[in-house]
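sequence unknown, structure follows:
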């Protein structure tokens, strides 16, 4: 098992060293992926941004994920959702997700747009991939913005899911690919959910370090 997100990032980051010459952009998926993305970006000396994606779940059933929506409206739906849930109901979930996405963009990025990804190497980072919906929506966002190369980096993802994701990105960098994998928590000894305050703390730390590296005038 991995001790915590910090240890996960420390093991994952060196595996990405070969991308340094490509001057990558690190896109973290909040909330859980924020800490891992921050530490990976710090190791690589690469800029970090949070790509806001909202999981779509059935009402009252947080574990019943039916898809995900990215901030550019890239939408991923499960086959079950496509065939069994009426379109008006799905549209309601999408409308609710858009509100939450706008709220998080305002909170985490102060309403700033993501930078241009055109022809850039983008490393998408999360603390684990269970269903893959939020990651796939983020991949679509990168494609829609003409990213040059898309890398997915994560401490853990199920074996079968990895095979599917490999078809959608240029490369996957992963520490563990268990055959039986139900939830990200099973990979960590210490897996505390991150809240908005935790995310903002990491963002502030990143910004302070970034400003400290800027040459004085």
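In hand now; what should we look at? Please read these numbers as outputs of a predicted model, since none were measured by experiment. Numbers count the residues shown, from 1 in each chain.

When you work out contacts or count neighbours from here on, use the C-alpha atoms and nothing else.
Noted.

a helix runs through residue 191, doesn't it?
No: assessed with DSSP: H, G, I helix; E, B strand; the rest coil, residue 191 is coil; it does not lie in a helix.

was I right about it contacting residue 6?
No: counting by Cα atoms under 8 Å, residue 191 does not reach residue 6; the two are 10.7 Å apart.

got a list of contacts for stretch 67-83?
With contacts defined as Cα atoms under 8 Å, 6 or more residues apart in numbering, stretch 67-83 is touched by 51-57, 66, 94, 97-98, 101-102, 133-134, 136-138, 140-141.

Please give the centre-to-centre distance between it and its chain.
In terms of Cα atoms, centre = their mean, to the nearest Å, the centre of stretch 67-83 is found 15 Å from the chain centre.

putting a second one here so we can go through both:
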């Protein structure tokens, strides 16, 4: 039976129940994917009593259908392209979307990091948290970024996701924990009563509260 979460905090509490083996481990850091994953991650980090930080990655959307991802980018020039939609675009279209999303990624890095020290994943277990997996492109980019930054182990945890995205991600991460994989998966928001768009201010407040 499919579970509908009240909100992202409710989903985070459910995820934390599956991650108790990581509780209090000194090398573990929880990384919320901006923006929607941060609220889920904040609850996970609090329950596990480990640090919370963010990982900024940006989905690359098809120009005529932005909700359809053809890949994603992350800090350090990491770029992941999917096999299907990316092949329908010419190089100029790809370059323009990458340029635009890179500018937004850099803006968010400046905004959210503010006075926080640079993210250090060297030798750590990175627990990447998002509010759901649709194509999985953003999460795969996050895994690539975490490995590039020296994480010794990368675990991806989500409350719900599509079977295809889960299987693709399982080949990239050391472990993927997805609480639900509905065979008739719809949009991520279909599995939440409250799926409001998380604001920059909300992200900042959650990071400040956990500092």
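Cool, got the structure. This structure is a prediction, so every number in the text was calculated from the model and none was measured.

Go through the contacts of stretch 67-83 of structure 1 and flag which are in helices.
Members of the contacts of stretch 67-83 of structure 1 lying in helices (criterion: DSSP state H): 94, 97-98, 101-102, 133-134, 136-138, 140-141.

Map residue 90 of structure 1 across to structure 2 for me.
Aligned by TM-score structural alignment, residue 90 of structure 1 pairs with residue 94 of structure 2.

repeat for residue 181 of structure 1
Residue 181 of structure 1 maps onto residue 185 in structure 2, by TM-score structural alignment.

ok, now how distant is the residue lying closest to that match once chain neighbours are set aside from residue 196 of structure 2?
Leaving aside its sequence neighbours, residue 185 of structure 2 sits nearest to residue 162 (Cα to Cα, 6 or more residues apart in numbering; 5.5 Å). Remark: distance between residue 162 of structure 2 and residue 196 of structure 2 (Cα to Cα, to the nearest Å) = 20 Å.

With neighbour numbers in mind, choose between the two.
residue 162 (22 against 11; other Cα atoms under 10 Å).

Tell me the counterpart of that one in structure 1.
Checking TM-score structural alignment: residue 162 of structure 2 goes with residue 158.

My guess is its match contacts residue 175. True?
No: here residue 158 of structure 1 lies out of contact with residue 175, judged by Cα under 8 Å, at a distance of 10.9 Å.

Any figure for the gap between the residue nearest to residue 185 of structure 2 and residue 60 of structure 2?
Using Cα to Cα, we find residue 162 of structure 2 at a distance of 19 Å from residue 60 of structure 2.

Kindly report the same for residue 112 of structure 2.
For residue 112 of structure 2, the distance to residue 60 of structure 2 - Cα to Cα - is 20 Å.

what sits against the equivalent of residue 141 of structure 1 over in structure 2?
Residue 141 of structure 1 maps onto residue 145 in structure 2, with residues paired by TM-score structural alignment. For residue 145 of structure 2, the contact set (Cα under 8 Å, 6+ apart) comprises 74-76, 78.

Find the nearest non-adjacent residue to the aligned residue in structure 2 for residue 23 of structure 1, please.
With TM-score structural alignment as the criterion, residue 23 of structure 1 lines up with residue 27 in structure 2. Spatial nearest neighbour of residue 27 of structure 2, excluding adjacent residues (Cα to Cα, 6+ apart): residue 124 at 4.9 Å.

Alignment lookup: that neighbour to structure 1.
Residue 124 of structure 2 maps onto residue 120 in structure 1, by TM-score structural alignment.

Buried ones from the contacts of stretch 67-83 of structure 1, can you make that a ChimeraX selection?
Buried residues among the contacts of stretch 67-83 of structure 1 (16 or more other Cα atoms under 10 Å), as a ChimeraX selection:
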select :51,52,53,54,55,56,57,66,94,97,98,101,133,134,136,137,138,140,141
